[in-house]
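Colleague: Build the 3D model from these lines:
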Amino acid sequence: MSKHGGKTNEPNQPQIPAGGWGSVKEVTTILLKEHVPLEGTQLLVQQNKPDGFMCVSCSWAKPAHPHPAEFCESGAKATAWEITSKRLDPTFFKRHTLRELEGWNDHELEEAGRLTVPMRYDGALDRYVEISWDRAFAEIGAELRKMDPKQVAFYSSGRASLETSYMFQLLARMYGNNNLPDSSNMCHESTSVALPKTIGVPIGTVVLDDFEQTDCIFFFGQNVGVNSPRMLHQLQEARKRGVPIVTFNPLRERGLVSFVNPQSPVEMLSGHETVISTQYHQVKAGGDVAALTGLCKAVLEADERARATGGPRALDIAFIDEHCHGFDAFAAAMRARTWDEIEKESGLTQGQIEQAAGTYLRAKQVMGIYGMGLTQHRNGVLNVQMLVNFLLLRGNIGKPGAGICPVRGHSNVQGQRTVGITEKPELAPLDKLKELYGFEPPRDKGMNTVEMCESIKAGKLQGLVSLGGNLVRAVPDHDQMDAAWRAIPLTVQIATKLNRSHLVHGRTAYLLPCLGRIEIDRQAGGEQSVSMEDSTGCMHGSRGRAEPAADTLLSEPAIVAGLAKATLDPNPKVDWDAWVADYAKVRDAIAATYPEIFHDFDERMWQPGGFRKPVAAAQRKWNTPTGKANFTVPDTLSADPDMPVPEDALRLFTVRSDGQFNTTIYSLEDRFRGVQDRKVLFMAGADMARLGLADGDIVTATTAVDDGVVRKVEDLRVVEYSIPAGCVAGYFPECNPLIPLWHYAKESKVPAAKSIAIRVDRTDGTGRPLH
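Modeller: Below is the predicted model:
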């Protein structure tokens, strides 16, 4: 890496930094594109402020003392996207059949504007037609009452507030199931499984203050420049203090290479870039277990040398003896691994790994930050456990400036879990719900997202109520799932904009438009506020500031209440109308259900920086069966041992662009990777030569597994890129048809989207192979 902004001579790879004038231009462009330049600018200064509205995209922490502009490029795009002046009223659907709209791409569908009225699908017309709210609720309730509750799912995206999420889980459980799949099932469920077993909490231990005290940061599989750009402020400040940042990631992501702070006039005028990663190791996709094994092995070898010479120990023996369980077995397993097998599996040399370990050994307070690059593998749970092992070796959990930091990608996906959105009955306060509301909650396990898809594929699911999201595009096995989706007897979509899941619908389908979080929510009790939890476990209030897109919209709590009243028998202990009139009453209910976390909820939610829920591991209290932090012994060096890559194939991992938030595509170009469209495969030059491909060739990608199903994506353009040999990258969700539904993380069932064996064949542009 060059000391001048981290620039390297990489094939077809732009050398622009994250932030800078490029970010300013992108924000200006989308505000103009959505016809909200003045309103959008006024709203952005209130984004992520203690008395403003919380960003609708990423869930990165909100500081107590925010910057003047406490928003990033991605957050500004999300805001402009929601407050757009464009509208989809009933006349739009009179002009377009759903079959016609299926020909539009994802960007075009959402770009069309905000939904304004409730609608029901008319099969004879192949159109959505307007329906009144009362009639929609009555009809949906009548359908749900006829169904087997065990065969109905209540899905939620990470957008919903704590108040809405609590009401939604109560609706599902009073209806009779724990079928509460959510977007966490698609991304960080591996975290929620791994961390309780190792350190006794389901979330990370790091808060913003730790960034000010750390003296070393390790990054694994997280693209900060796209998924959580506001974190770049903390990273830049750490780098200015001389804190080393060591990155393990298959692609050289621009946000982890260099950054120009758009809020610094000096940097903007001078073009001065801050080098973010002081070491950048391009680990192979699926090579994280091996890389972390190498790091742990290097630390143990350094400790053996220290013992032999009488020097200071490399291990924090006092911490291990007092706080850890299983160290001896883990250490023996690490020593038994050879450097040859570690190098082969990780794609890194012993020297590279030892260089990173040396940086770790020189530090006293180390943070481990990671994203879906660790969680979305067959051994995603093990990946997270290996990072915990690495941190435990030197006592880097439960002290200032150190800890583990999973970065959640959706605005309130972590908070939804906190208030009961879970398919696992043992994680929900069922006895408390029984006491408060006088009903018998279901005790059997519900469906997670993969299990829901399996039920849909088998023709068993009778109904799906979806609180936000674009499930049809987000789930694996697109082509296999589409036909099955259309056979679901009932689908209900609560949404702000049109997306693919509204076009690929059930036999009876409803589209219920809701207020967005940024909009003023006026109810009988006055203007309402909501709350959400950030990635560090802090709760924040949020006040809508924009006028609603239409006076016909209902809030998410009002829609959930409308569905509940139409579906459930009356319950004198649940006054849905009172909850909708005053969301503070919902917060009182949340506090009654979770008093340890949410006591004095309504007052504390406006505390600058939020209030944090208890995280025992941060105080070195381990709520595990052993009463200690547990080392995990890996049984493999591969994150994906169950999908081997044939010699003539490559290992695909999916990525997102700078013009994207989850399945929402703001623009087709990706300026950080230098492409103007999303139907591309990023490939190493050596692999292109081996396969007889040239930059720009059109190819078909086919999943290289023999399970009787042909999975392929056609018309992909090859782009030569700096990527480990044997690996190839493509965009989510365009490459989702290549992911088998059965290829998911053990224990957590997160789709293993970061490691898929594929074959790539050159075509003539019409899908026909060239031999």
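
Colleague: Going by C-alpha atoms from here, please, whenever you check contacts or count neighbours.
Modeller: Will do.

Colleague: buried sites along stretch 384-397?
Modeller: Going by neighbour count (16 or more other C-alpha atoms under 10 Å), the buried part of stretch 384-397 is 384-397.

Colleague: Also stretch 752-770?
Modeller: 752-763, 765, 767.

Colleague: next one: stretch 209-218
Modeller: In terms of neighbour count (16+ other C-alpha under 10 Å), stretch 209-218 has its buried residues at D210, F211, Q213, T214, D215, C216, I217, F218.

Colleague: Run through who's touching that stretch.
Modeller: For stretch 209-218, the external contacting residues (C-alpha atoms under 8 Å, 6 or more residues apart in numbering) are 234-235, 237-238, 243-248, 359-360, 363-369, 400-402.

Colleague: For the buried residues of stretch 209-218, name the two members farthest from one another.
Modeller: Q213 and F218 (14.5 Å; C-alpha to C-alpha).

Colleague: just to revisit the earlier point, make a markdown table from the buried residues of stretch 752-770 and add distance to A18 to it.
Modeller: Below are the buried residues of stretch 752-770 laid out as a markdown table (distance: C-alpha to C-alpha, whole Å):
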| residue | distance to A18 |
| --- | --- |
| A752 | 28 |
| A753 | 25 |
| K754 | 23 |
| S755 | 26 |
| I756 | 29 |
| A757 | 31 |
| I758 | 31 |
| R759 | 33 |
| V760 | 31 |
| D761 | 34 |
| R762 | 34 |
| T763 | 35 |
| G765 | 34 |
| G767 | 36 |
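
Colleague: Grab the two from those residues that are most spread out in space.
Modeller: Spanning the widest gap among the buried residues of stretch 752-770 are A752 and G765, at 29.3 Å by C-alpha to C-alpha.

Colleague: please give me the structure for this one as well, since I'd like to look at both together:
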Amino acid sequence: MTEPKIEAYIDPAGGWGSAKSLAKYLVRERIPASGAALLNKQNKPDGYMCVSCAWAKPAKPHLFEYCENGAKATLWEQTAKRVGPDFFDSHTVTELLGWPDHDLEEKGRLTHPLRYDRGTDKYVPVEWAEAFAEIGRELQALRAENPRAAVFYASGRASLETSYMYALFARMYGNNNLPDSSNMCHETTSVALPQSIGVPVGTVLLDDFEQTDLILFFGQNVGSNAPRMLHQLQEARKRGVPIITFNPLRERGLERFINPQNPIEMLTNASTEISTQYHQVKAGGDLAAITGMCKALIAADREAGAEGRPRILDHRFLAEHTHGLAEFVAFCDAQDWARLESRSGLTREAMEAAAAVYARATSVIGIYGMGLTQHRKGVETVNMLVSLLLLRGNIGKAGAGICPVRGHSNVQGQRTVGIAEKPELVPLDRLAEQYGFEPPREKGMNTVEACEGVISGEVKAFVGLGGNFIRAVPDTTRMEQAWRRLRLTVQVSTKLNRSHLVHGEIAYILPCLGRIEIDEQSTGPQAVSMEDSTACFHGSRGFTRPVSEHVRSEPWIVAELAKATLPPNPKVDWDGWVADYARIRDAIEATYPKLFKDFNKRLFEPGGFRKPLAARERKWETETGKANFIVPEGLEADPDMASDRRDVLDLITIRSNDQFNTTVYGYDDRFRGVEGTRMVLFMNGSDIERLGLEDGGEVDLATEAKDGHRREVAGLRVVKYDIPAGNCAGYYPELNVLVPLWHHDEQAHTPAAKSIPVRIRRPAELPAHD
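Modeller: I've put the predicted structure just below:
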């Protein structure tokens, strides 16, 4: 970590800044020239799927089909650095608990299976057979007592093949406790979209970006979280397509972009303007802003009808395909403009200006991220965006649709093949017939419920398939205290992280192959598959040698866990599946025949093969048989957390340019001008002045929640930033400690991490207790 420096960044996203950052990482991770060449296989039809975000792989890729963050993810995985038994000989777990997250992962790849030794407070090497034997004994004993006391978490990075096996393992164990990273980000989407249009995922394909004539962009920082999408956005802008952005912070990737693959742009520093309108909504203000646009459209449509001009709304579509329009119109009509302005943070003129552009467009894409999903009323906000699109028939036609931007590379796909706590989402009867067992029918635990179970003592064992669960979840302090009371924790991982150090009584680290490594089994090198954000399935092959002879593939590890835990089942050939992953894909196709027809034959189809989605064809698999207008309860996205105290601000947790989810690649956030630290708090200048603070001064934060628990973070540096008054922002996961576990979406249970009421004080001014 260098001496912290805060300095405004004036360059566009991409360009030389991106190129220089990658060059630095190649050197730092000791990647040879051949490693740089490896990037040319990333996201190619015959290559490997990026290990970070889930943005789509085009059928005709660019020469370099990777972004800065995707390349960092590859270099982070393919580092020459290693964490073997000698490392743990030198460091106790207690010592390592004091290390920052970045420093733990930066040490390199795990090379041996490890078991925690309480006597020495160290992880020690263990043979695979010995590890599986003890894990199996513990899980068997717990299963006999209460199978619901074990949780099987998946991070969203594991392949379709591994995810299918893992979900089957959990159900044969006896529960549906299959929380995943989707519970923490886009579960809101998975709940909202089936209500409104009858599918749990977005309807937009890459082809739609070539045909759209307007893009609406809500609550997603494309420059840091899905930079490859900037190709589609830039190409749309060069065709004259407007992009209207709603986002609290001014984000560089949503302002200007230089394509690093374009020599002319690189040489001339010629950037493309991305957003043609940029509306800085308040935290949680999207619900009111979209309502304002709908209200303006409805009024303009009435006026056009009265004057004999062409109507604004698509009345033919509305009559044939939708339900609930009258109630929705009544809700919009009833909203007062002053209230809409106050809650959204936008003027009436701004909302009407956005609506006017929308009214002229014929094919519109609505893109959104966690700025919409991570609120108490996130489901209602997503449904309001769908309603805006429905008003002009922008679902189920070329160049239009709803486009949630997923995070982890296979978080959407693992849900497709059974990683779900909701039994109604899984063909349990088919699984029962296929494998000769009775699957559990009781709802399992989602992420928040699993955390509640850990705190209450109901959960006694945790198996983690990837990820850094203890850092990703809310209420960090309470969770870490409770976590240590678990009987068993098992982590399948590539790198060391905090979830290994905050462990149960019996704890194992099982090192796995990375996706980019050659997975050699008895029938030869294996391929795996993923589903991208546009619901297309892709194959992926490894190209590099494994980091160690002691690491194993995820399918092998899952199979061995299942064999050690479950009684033999002649209908489940775990060893046969591991020998040939094509047999797993045959099993997936047998379970989901409509989704995976000819799975193995289509595995490496350029651009992926598409999951059938009824809403794309304007077939609505909803209770009404139509697309539904769903009326929200009000305009507040976080109504129960509102405060009129002048010293309380709404905190938004954000990612830096130098991280992916909980993985922190470095201490810089180039686009926001932060270097050498992550302990910052971005604030509006008027709030800094009003609260008697100083730009560059130090403050502490405390959550404004009267539930008997103290949630504080000390030592944050104030940074004056372009953010709405009344809001502030800081980095995830460091500020997860401030998110109460119960502060989640009412329907989806997604943590409401984009609007957390906090009190800001100089360090000496914080009260001793809430």
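
Colleague: one step back: just the ones of the buried residues of stretch 752-770 of structure 1 in strands?
Modeller: Counting by DSSP state E, the part of the buried residues of stretch 752-770 of structure 1 found in strands is I756, A757, I758, R759, V760, D761, R762.

Colleague: Quick check: the fifth one touching A701?
Modeller: Yes - A contact is recorded between V760 of structure 1 and A701 when judged using C-alpha atoms under 8 Å, the distance being 4.6 Å.

Colleague: Please enumerate the shared neighbours of the two.
Modeller: Among the neighbours of V760 of structure 1, none is also in contact with A701 (C-alpha under 8 Å, 6+ apart).

Colleague: Quickly find the element holding the aligned partner of A136 of structure 1 in structure 2.
Modeller: Matched across to structure 2, A136 of structure 1 falls on A131, judged by TM-score structural alignment. According to DSSP states H and E, A131 of structure 2 maps onto helix 128-145.

Colleague: Looking for the alignment partner of P406 of structure 1 in structure 2.
Modeller: That one, P406 of structure 1, aligns with P404 by TM-score structural alignment.

Colleague: Ok, A329 of structure 1 next?
Modeller: Here A329 of structure 1 is matched to E327 in structure 2, going by TM-score structural alignment.

Colleague: since we're on its match, how many residues are nearby?
Modeller: Using other C-alpha atoms under 10 Å, E327 of structure 2 has 13 neighbouring residues.

Colleague: quick one on the thing from earlier: ignoring the adjacent residues along the chain, who's closest to the match of P406 of structure 1?
Modeller: Y368 (5.1 Å; C-alpha to C-alpha, 6 or more residues apart in numbering).

Colleague: what does the one you found align to in structure 1?
Modeller: So, by TM-score structural alignment, Y368 of structure 2 is matched to Y370.

Colleague: R545 of structure 2 too?
Modeller: With TM-score structural alignment as the criterion, R545 of structure 2 matches E547.

Colleague: okay, now that match: neighbour count?
Modeller: For E547 of structure 1, using other C-alpha under 10 Å, the count is 13.

Colleague: isn't it right up against G516?
Modeller: No - using C-alpha under 8 Å, E547 of structure 1 makes no contact with G516, being 10.1 Å away.

Colleague: what's the helix or strand for Y153 of structure 2?
Modeller: strand 150-154.

Colleague: what span of structure 1 lines up against that strand?
Modeller: Counting by TM-score structural alignment, strand 150-154 of structure 2 sits on residues 152-156 of structure 1.

Colleague: where along the stretch 201-350 of structure 1 do the helices fall?
Modeller: 208-213, 224-227, 231-240, 265-270, 288-309, 317-323, 327-336, 339-346, 350-362 (DSSP state H, counting those that start in this stretch).

Colleague: What of the stretch 1-150 of structure 1?
Modeller: Taking DSSP H, counting those that start in this stretch as the test, the helices found in the stretch 1-150 of structure 1 are 20-33, 37-44, 73-82, 90-95, 98-101, 106-111, 133-146.
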